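Asker: Sharing a model that was predicted from the sequence below.
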Amino acid sequence: MPDQRFDEERLSRALAGRRILLTGHTGFKGGWLALWLRRLGADTTAVALPPCDRGPSLFEAIDVDGLVDHRLCDIRDEAAFAQTVMDLDPDLVIHMAAQALVRPSYVSPVETFQTNVVGTAVVLDAARRFQSLKGVVVVTSDKCYDNQGWDWGYRESDRLGGSDPYSASKGCAELVVDSYRRSFFAEPDSPILASVRAGNVFGGGDWSVDRLVPDIIRAVEAGKPVQIRNPASVRPWQHVLEPLAGYLMLAARMLEGDRTIGGAWNFGPDADATVDVATLAGMVESAWGRGAPNFVFGDPAKSPPEAAILRLDSQKARERLGWRPRLTLADAVALTVEWYRAGLAGRRDLRLLSERQIARYVMGVRPATLPQFDPVFREAAACA
């Protein structure tokens, strides 16, 4: 992990006691953000669909409903969402609720567009009516770009689009955000509206179908080999805490009244963390140690098409926010393996482990030191 200072005190000064409306807290990234907002002292109300009932979830593993004012609603239903938030007057909205996967978008394209495009409009339309609102952060995806297969990173000013329904829906969501920014958030005293685009995020507690790390964990649990569809696909891999740190830095600046930070922002990893699927699978295998998963590499021609290469240029966030990745890819993998090994060993204090991972991220403690640093890791490693 690079030796650099992360100013969490500034985040706490900006967010402590603030009223936050968060959507998507029953999902993977939303659950981690709810935990971090609690650490910072924010007063968070969270709205989402129920967590998936077909298996484990981060929401249940760390008891997210105990971290927030937990409310259930489908963001596609304008009237229901307005009713759900009618008693609120938040200082900040962070919109994360989404259909977040490429392959399911081929199965349910209309639902994908309804959630990611119409749902974003519903949330923004409710947000513009909050009297105390200072800012809105809308989370989209690195896949919002019209991917031309370039070997260099996409910048915030590059063309939006996408051939698959998921990518296209995220490009459309960005257009919705831009329209609301120019139509309803353009006055000098208006709330600040920003969109954020991150790479392929992984970390403890993700159980989504058709994602590499969750697929690995399910295979390990079942004692089966891991089927890898597209081993040569190159992605900007990053631990979940990396983009969340960027989102929180933006949020803090909004609450401080910095109007220069409206617009779109990339939060991607360093170049050495943009690797193909086969390389990341090998790193997981190495970090796992005893009982590591076995991999079987498939034929990409038999899967729905996905972009072969995708990179992000995060220079804007580095120069204007002071954000930069704090974890090497090896460190990110180590943190992730730590979390899942603890879960598979039957640990019941996964919220505590998750809180400690946030604390170590903030302090800059390398995962290589964890066996000497964290008794939770020591016990998990001994049981795995």
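Answerer: Cool, got the structure.
Asker: hey, let's count contacts and neighbours off CA atoms from now on
Answerer: Noted.
Asker: what residues does the host helix or strand of Leu370 touch?
Answerer: Taking DSSP states H and E as the criterion, Leu370 maps to helix 370-373. By Cα atoms under 8 Å, 6 or more residues apart in numbering, the residues outside helix 370-373 that reach it are 377-378.
Asker: can you check stretch 105-112 too?
Answerer: 99, 164-166, 169, 304.
Asker: ok, and here's another one to check against it:
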Amino acid sequence: MTKPRALITGITGMVGSHLAEYLIEHTDWDVYGLCRWRSPLNNLEALVPRINRGDRIRLLYGDLRDTLSIQQAVRQAQPDYVFHLAAQSFPRTSFDAPLDTLETNVQGTVRVLDALKDHARDAVIHVCSSSEVFGRVPREKLPIDEDCSFHPASPYAISKVGTDLVGRYYAEAFGMTTLITRMFTHTGPRRGDVFAESSFAKQIALIEADLIEPVVKVGNLNSLRTIADVRDAVRAYHALVTVDPVAGACYNIGGTYSCSVGQILDTLIGFSPRGNAIRVEEDPDRLRPIDADLQVPDTRRFKAHTGWEPQIPFERTMRDLLDYWRGEVSRRGDSFLVR
């Protein structure tokens, strides 16, 4: 009997790499990962030996802006399960590159779903939207449920509204089993340094190594966030496609620990032996023109459907994130930009 096949777009990212590891360890599926030829493979380091041996995991090269490459990748993978994670995923960057963000995220999702319609119509497909679609939510509407209206606060968020609606459209128009997630803040090892909490951890690691002055540069510290661990997130994504998937369904997914961005910073500084010497300075370049400042999810629908619960506490997530950056700084020294 042929083993199931999974296709992960964006496999080299934080979530994609953790998801690949989870599927290799907890299923018998073969895993196909879509990435750009120039994507760094650092996050896949633990899987490279398997990739080299062709042992249950294979990389396919393509770009969300290139229709033919996406069609070819889907034909090669012939997936039973798809996790569409690839995106221009940095909200702050989207203010500088809005058209690139819209093309990559909206048109890119259309390319992926159209290729699946032609070559793997029966696949169970996870379309990764974002909690950013809700944007500026009034406090009286917290926690945010799936029926909350969209009020996107960045070009990235607007692109994810498009992604969200495209996913639902392919379910309704073509009978495809697309499922949409609006994942709230999730972090941990391998988190990109353009995101606030990872930037803090990276700067602290550089300070501990005496590579920069003991100053952490920050943006808006007042935004409220609910934090989940990336390793809990990938368990949720596996449950999404395997526990009675409902075509066109959308779910909020997130953690249970809510705090301000400033409290995240305080936690990370508190883990550092240099904490008492670290100063905090606001950097105007780190402020968004508009901020989605109340991101607290109602996740009851997803939990009731799948039985999933987050397991990793906030403090462990933050310690592991800081330890990840300590390891990266130890390996690469002062070759990092301070972002």
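Answerer: Arrived safely, thanks for sending. As the structure is a prediction and not an experimental result, all values here were calculated from the model.
Asker: Can you calculate the TM-score here?
Answerer: Once superposed, the chains reach a TM-score of 0.85 (TM-score structural alignment, normalised by the length of the second structure), with 318 aligned residues with a Cα RMSD of 2.7 Å.
Asker: related to what we said a few turns ago, which residues in the second structure does the helix holding Leu370 of the first structure align to?
Answerer: Against the second structure, there is no aligned range for helix 370-373 of the first structure (TM-score structural alignment).
Asker: Compare the contacts of stretch 105-112 of the first structure and tell me which is most surrounded.
Answerer: For the contacts of stretch 105-112 of the first structure, the largest neighbour count, defined by other Cα atoms under 10 Å, is 29 neighbours, found at Ser169.
Asker: ranges for the helices of the stretch 201-350 of the first structure?
Answerer: Secondary structure of the stretch 201-350 of the first structure (DSSP state H, counting those that start in this stretch): helices at 212-222, 241-255, 277-288, 315-321, 329-344, 350-363.
Asker: Of all these, which one is nearest Gly153 of the first structure?
Answerer: Gly153 of the first structure sits nearest to helix 315-321 of all those, at 9.8 Å, using Cα to Cα.
Asker: Show where that closest one falls in the second structure, residue numbers please.
Answerer: Under TM-score structural alignment, the match for helix 315-321 of the first structure is residues 300-306.
Asker: Tell me roughly how far the matching stretch lies from the first structure on average.
Answerer: The superposed stretch 300-306 of the second structure is, by mean Cα distance after the TM-score superposition for the first structure, a mean 1.2 Å from where its aligned residues fall in the first structure.
Asker: how about Val123 of the first structure, secondary structure?
Answerer: Three-state call for Val123 of the first structure (DSSP: H, G, I helix; E, B strand; the rest coil): helix.
Asker: now do Ala194 of the first structure
Answerer: Quick answer, by three-state DSSP: Ala194 of the first structure is strand.
Asker: neighbours around whatever residue of the second structure lines up with it, how many?
Answerer: By TM-score structural alignment, Ala194 of the first structure lines up with Leu179 in the second structure. Leu179 of the second structure has 25 neighbours, counted by other Cα under 10 Å.
Asker: The residue lying closest to Gly175 of the second structure once chain neighbours are set aside: neighbouring residues, count only.
Answerer: Spatial nearest neighbour of Gly175 of the second structure, excluding adjacent residues (Cα to Cα, 6 or more residues apart in numbering): Ala247 at 7.6 Å. Using other Cα under 10 Å, Ala247 of the second structure has 19 neighbouring residues.
Asker: isn't Ala247 of the second structure right up against Tyr170?
Answerer: No: if you go by Cα atoms under 8 Å, Ala247 of the second structure and Tyr170 don't touch, sitting 9.3 Å apart.
Asker: if we can go back for a sec, just the ones in helices from the contacts of stretch 105-112 of the first structure, please.
Answerer: Residues of the contacts of stretch 105-112 of the first structure located in helices (DSSP state H): 165-166, 169.
Asker: ok, the residues you listed vs Val234 of the first structure, which is closest?
Answerer: Nearest to Val234 of the first structure, judged by Cα to Cα, of those is Tyr166 at 17.9 Å.
Asker: Let me see the contact set for the closest one.
Answerer: Tyr166 of the first structure neighbours (Cα under 8 Å, 6+ apart): 99-102, 105-106, 109, 112-113.
Asker: all strands for the second structure, in order.
Answerer: 5-9, 30-35, 57-61, 81-84, 124-128, 177-183, 186-187, 215-218, 224-229, 250-253, 257-260, 279-282, 294-295 (DSSP state E).
Asker: Tell me the counterpart residues of the fifth one in the first structure, please.
Answerer: Using TM-score structural alignment, the residues of the first structure aligned to strand 124-128 of the second structure are 135-139.
Asker: Just give me how far that stretch sits from the chain centre.
Answerer: 13 Å (Cα atoms, centre = their mean, to the nearest Å).
Asker: Mind telling me what Val118 of the first structure corresponds to in the second structure?
Answerer: Aligned partner of Val118 of the first structure by TM-score structural alignment: Gln107.
Asker: Look up how far Thr67 of the second structure lies from that match.
Answerer: Look at Gln107 of the second structure and Thr67 of the second structure: by Cα to Cα, to the nearest Å, they are 10 Å apart.
Asker: Same question for Thr185 of the second structure.
Answerer: From Thr185 of the second structure over to Thr67 of the second structure (counting by Cα to Cα), the distance is 30 Å.
Asker: How about Asp28 of the second structure?
Answerer: For Asp28 of the second structure relative to Thr67 of the second structure (Cα to Cα), the value is 30 Å.
Asker: Contacts only, for the residue in the first structure that Arg235 of the second structure lines up against.
Answerer: Using TM-score structural alignment as the criterion, Arg235 of the second structure maps onto Ala245 of the first structure. If a contact means Cα under 8 Å, 6+ apart, then Ala245 of the first structure has Trp323 as its contacts.
Asker: Likewise for Lys224 of the first structure?
Answerer: If you count contacts by Cα under 8 Å, 6+ apart, Lys224 of the first structure has them with 293-294.
Asker: again, but for Ser167 of the first structure
Answerer: By Cα under 8 Å, 6+ apart, the neighbours of Ser167 of the first structure are 102, 143-145, 161.
Asker: Show me which of Gln107 and Thr67 of the second structure is the more surrounded one.
Answerer: Gln107 (20 against 17).
Asker: Verify the stated contact: that one with Asp63.
Answerer: No: the pair Gln107 of the second structure / Asp63 is not scored as a contact, 11.4 Å apart, by Cα under 8 Å.
Asker: out of everything not next to it in sequence, what's closest to Ser132 of the first structure?
Answerer: Asp91 (5.4 Å).
Asker: which residue in the second structure lines up with the one you found?
Answerer: Aligning on TM-score structural alignment places Asp91 of the first structure opposite Asp80 in the second structure.
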